[in-house]
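Peer 1: This is a predicted model, with the sequence first.
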Amino acid sequence: MKKSQLSDKQLEDLLGQMPKIKDHRDSRDIYQNIAHRVEKRKKMPTWVIPGAALAAVLFLAFILSPGLMGNNFSEQKSMDSSSAKGEKSSMDMDTAIRDDSANESAGEKENTLMMDSADRKEKTEEFAKMDITNPYESLISLYPDEFDPEITDVFTYAIPDQQARKVVPVSVTRSKETGKTWIQSYTETMPKLKEEEWGLAEYYPMDASWSYDEAKKTLTMDVKENHPYRYGSAAEVMFVDSMTQNFSDVGIEKMLLTTEGNPGIELGNYGLKKELPLTPETTKRRAYLFLTVEGMPNPYLVPTKEQHKTIGEAFAQMWKGDETGYLSPSLPENFKLAKTESNDKVLEITLKDDTKLQEDFMPNLEAILMTASEFDYKGVRFTNANIDQLGPFNLKEILPLPLAPNKKKIESE
């Protein structure tokens, strides 16, 4: 600031122009107040004011010191961290819940598949164990308790006997394969059949190719020009009989025959045959007779070509056998019936008092059960039997009917 250039006179004139100020206090009070302040100022050490200023600085420095700031920052950081952790924990929990929900959904599907797979494996092992303790093991036919239809296919093949006079239905089981049609599995199983070992004629696999139109339910069989089914009347008859029995009751409505892609198969006495009629009714209401083969522990159950109106008529033929005598009777003369009747799809057989059943009656009983299945019965019950148990069957209960005749084992995959 520049030094003032006014003279004392000029200053007095300026001060004189300022408004007057009157102090209404008593003069003694004013004096004492001034004297007190002068005295106080004399007593105050010269270092007090700088010391006070220093103390203030130190106090502020203490407040703003790094340690305190660190503590405050740590506390704030701790609080922020806690808050963040809480939020993160909440977010993690929400994410975990969503993940758990997704994992649970995926896990449930996986567990379901694993359970299905485990159930399938358990069933397979269960039925495998039954091979050792299967009460039906030594019987001729295949019964429902011997396999699980969910994992097992049953295939029946009509196989000519060694004299080529009759075709014998032989049944085998095979594990189901995903992605394969019935006809694929059926034809792929043909090479596994052991006809000669079973005392029958070697017949499968057939020298042919197969195709199936599921929409039209039509099976096409294509053979080569020099196919073996055209030579001799016996070969022709066996071919027609076996194909008719194989495919008449499996949902196929028509079987077309072709030779190297051209319509028809030359069958000698039959001439050029373009298709075979497949009618389920032709495989119903038949009687089962015995075909005894040397070396086999049980006779084969062979259905008659004749169809019968009643189960009584079928029993009559079972006592007699076929007209040529090639197939033997499947019921002994001493098996006498008092009556037969149907009760809610159960065949009720009442025996006469002089009918005595023994263990060697088992093949005869199986012939009765197979014949009953041809007439759409659901079971058979005996009344007035002299024994309560025959093989695995409790004769006081309704007996189950077999699903297929003449079961045989083949090599598994």
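Peer 2: Perfect, thanks for sending it.
Peer 1: can we go C-alpha only for contacts and neighbour counts from here?
Peer 2: Noted.
Peer 1: Quick check: next helix or strand after the helix or strand hosting residue 220?
Peer 2: Element membership for residue 220 (DSSP states H and E) is strand 218-223. As assigned by DSSP H and E, the chain's next helix or strand after strand 218-223 is helix 233-247.
Peer 1: and residue 393, how far is that from residue 62?
Peer 2: Relative to residue 62, residue 393 is positioned 103 Å away (C-alpha to C-alpha, to the nearest Å).
Peer 1: Those two: which has the busier surroundings?
Peer 2: Set side by side, residue 393 and residue 62 show more neighbours around residue 393, with 16 against 13, by other C-alpha atoms under 10 Å.
Peer 1: Below is an additional structure, to be compared with the one above:
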Amino acid sequence: MDAMIAIIVFAISYIFLLLDKINRALVALSGSAILIVLGIFSIDSALSTYVDWSTIVLLFSMMVLITITQRTGVFEFIALWMIQRVDGRPIPLFIWVGVFTAVGSALLDNVTTVLLFVPVLLHMIKKLNLPPFPYIVMVIITSNVGGTATMIGDPPNIMIGQAVEHFTFMSFVIHLAPIVVVIFVVTMALLLLMFGRSLVKSSQQRSSEAINLDPYAALKKSPLLYQSLSILFLTIAGFLLHGFIHVELTTVALAGALILLLLSEKDADCETVFAKVEWTTLFFFIGLFVLVGGLEQTGIIDQIAMSFITLTEGDQVKSSFIILWSAGLLSGFLDNIPYVASMIPILFELEEFGMTAIDPMWWALALGACLGGNGTLLGASANVVVAGIASTNGVKIPFIRFMLYGLLIVVVSLIIATVYMLIRYF
């Protein structure tokens, strides 16, 4: 009976998350509350056993770091400087915005990158009289591709990195970054083929507008500028050296956030910074962890793992490619965060049931979930954020129209990832 309750609550919550009519955090927390009220587990057990607090604290710390750094205008400066450097020409601008988005998503995480960059980009697109749809689609796609490269780039990678103890920040860079570079180049080439004609229009007005930009006017030159950039760079360095200094990523990020809060107290008081933290995202994760915990508590995860072993006959190669393609195709429609949250305990169960050397399966899950997020506007948190910002600024992104481009990119990306895994692991 408990198993049936857990399945029903999880399925209903999934449907509401897919419909996106009610706040995602509210849906996840409500489903969690129902499981607790119906006695699937106690609230103490739910919060202590199934919520991955390391992931929550890591996300919170990065939000604090970016919120304070954003006050200096440095991100707007980078965007305006880049637009000026290409003289407002649409195709070079398209390419460099893609590079900036991908790199930013790898180093800062894709949700943070689009939150910072998309409002500035929309403003400049309007000012330069450029078609918004190609740029918005490109930013969504490159944010997910770039975020695949590192442990902190995309929420699914954060979840996997925190779950697997022997994975370090550099593990993700070594295993995922090389193929991400290839996929990024191919993706940008495809996007240019799709949108090239609409981008090549009269550029006289665009050039004059770009020349008149003053990126340095966006910078707020104060001690906070140097403090925030220094701490941000040191934090990223700590991530890169994580495997050598033997300090957890969460500890590095939290230390960076606390130090910057102390240094910037006069310029950015804690109340103001905390008010801008994305609490909705954090509570969504907490609720999601408890929902998946309900499936684990009632034995559903064990049954799925056994069925998976039966289907793949315990074959590592077959298992890896089923995970890659199922994650890639399903994540676009079901949102990659709850999908990965469901798969993590399944992979641990596979290991307990005797499957060895399952690291390629983890990389398959990371590649499939992150790249598959490009399938639809509901596929990843960054997609929802960009579509919301665009809508607020009067730019509508039709669900079906985006899906036609997104699914093509996903299929091409998964084919490249399949070839990469065959060559590298099998």
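Peer 2: Received it, and whenever you're ready, just let me know what you need. Keep in mind that this is a model prediction, so the values were computed, not measured.
Peer 1: Next, the TM-score between them, please.
Peer 2: After superposition, the two chains reach a TM-score (TM-score structural alignment, normalised by the length of the first structure) of 0.21; 148 aligned residues with a C-alpha RMSD of 7.3 Å.
Peer 1: any idea of the angle the strand holding residue 220 of the first structure forms with helix 233-247?
Peer 2: 150 degrees (axes from the mean of the first three to the mean of the last three C-alpha atoms, to 10 degrees).
Peer 1: And strand 218-223 of the first structure, what does it pack against?
Peer 2: Judged by 3 or more C-alpha pairs under 8 Å, 6 or more residues apart in numbering; DSSP states H and E, strand 218-223 of the first structure is in contact with strand 208-213, strand 254-259.
Peer 1: Out of these, which gets nearest to residue 48 of the first structure?
Peer 2: Between residue 48 of the first structure and those, the tightest spacing by C-alpha to C-alpha is seen for strand 208-213, at 116.6 Å.
Peer 1: For the closest one, which residues meet the burial criterion?
Peer 2: Of the residues in strand 208-213 of the first structure, residue 212 count as buried by neighbour count, 16 or more other C-alpha atoms under 10 Å.
Peer 1: The stretch 51-200 of the second structure: helices as residue ranges?
Peer 2: For the stretch 51-200 of the second structure, the helices defined by DSSP state H, counting those that start in this stretch occupy 53-70, 74-85, 90-108, 110-127, 132-147, 155-163, 169-199.
Peer 1: do the same with the first structure
Peer 2: Using DSSP state H, the helices of the first structure run over residues 8-17, 27-43, 48-63, 66-133, 182-189, 233-247, 311-320, 362-374.
Peer 1: Any chance of CSV for those, columns distance to residue 159 of the first structure?
Peer 2: Output for those, formatted as CSV (distance: least, C-alpha to C-alpha, whole Å):
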stretch, distance to residue 159 of the first structure
helix 8-17, 148
helix 27-43, 139
helix 48-63, 108
helix 66-133, 25
helix 182-189, 14
helix 233-247, 7
helix 311-320, 22
helix 362-374, 18
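Peer 1: Count the neighbours of residue 19 of the second structure for me.
Peer 2: Residue 19 of the second structure, neighbours per other C-alpha under 10 Å, totals 12.
Peer 1: Highest mean neighbour count out of the helices of the stretch 51-200 of the second structure?
Peer 2: helix 132-147 (a mean of 26; mean count of other C-alpha atoms under 10 Å).
Peer 1: any idea of the angle that one forms with helix 155-163?
Peer 2: Going by the same axes, to 10 degrees, helix 132-147 of the second structure is angled at 10 degrees with respect to helix 155-163.
Peer 1: So for residue 55 of the first structure, which of the helices and strands packed on strand 218-223 of the first structure sits nearest?
Peer 2: Across those, closest to residue 55 of the first structure is strand 208-213 (C-alpha to C-alpha), at 106.8 Å.
Peer 1: re the thing from before, tell me the most buried of the helices of the first structure?
Peer 2: Highest mean neighbour count of the helices of the first structure: helix 362-374, a mean of 22 (counted as mean count of other C-alpha under 10 Å).
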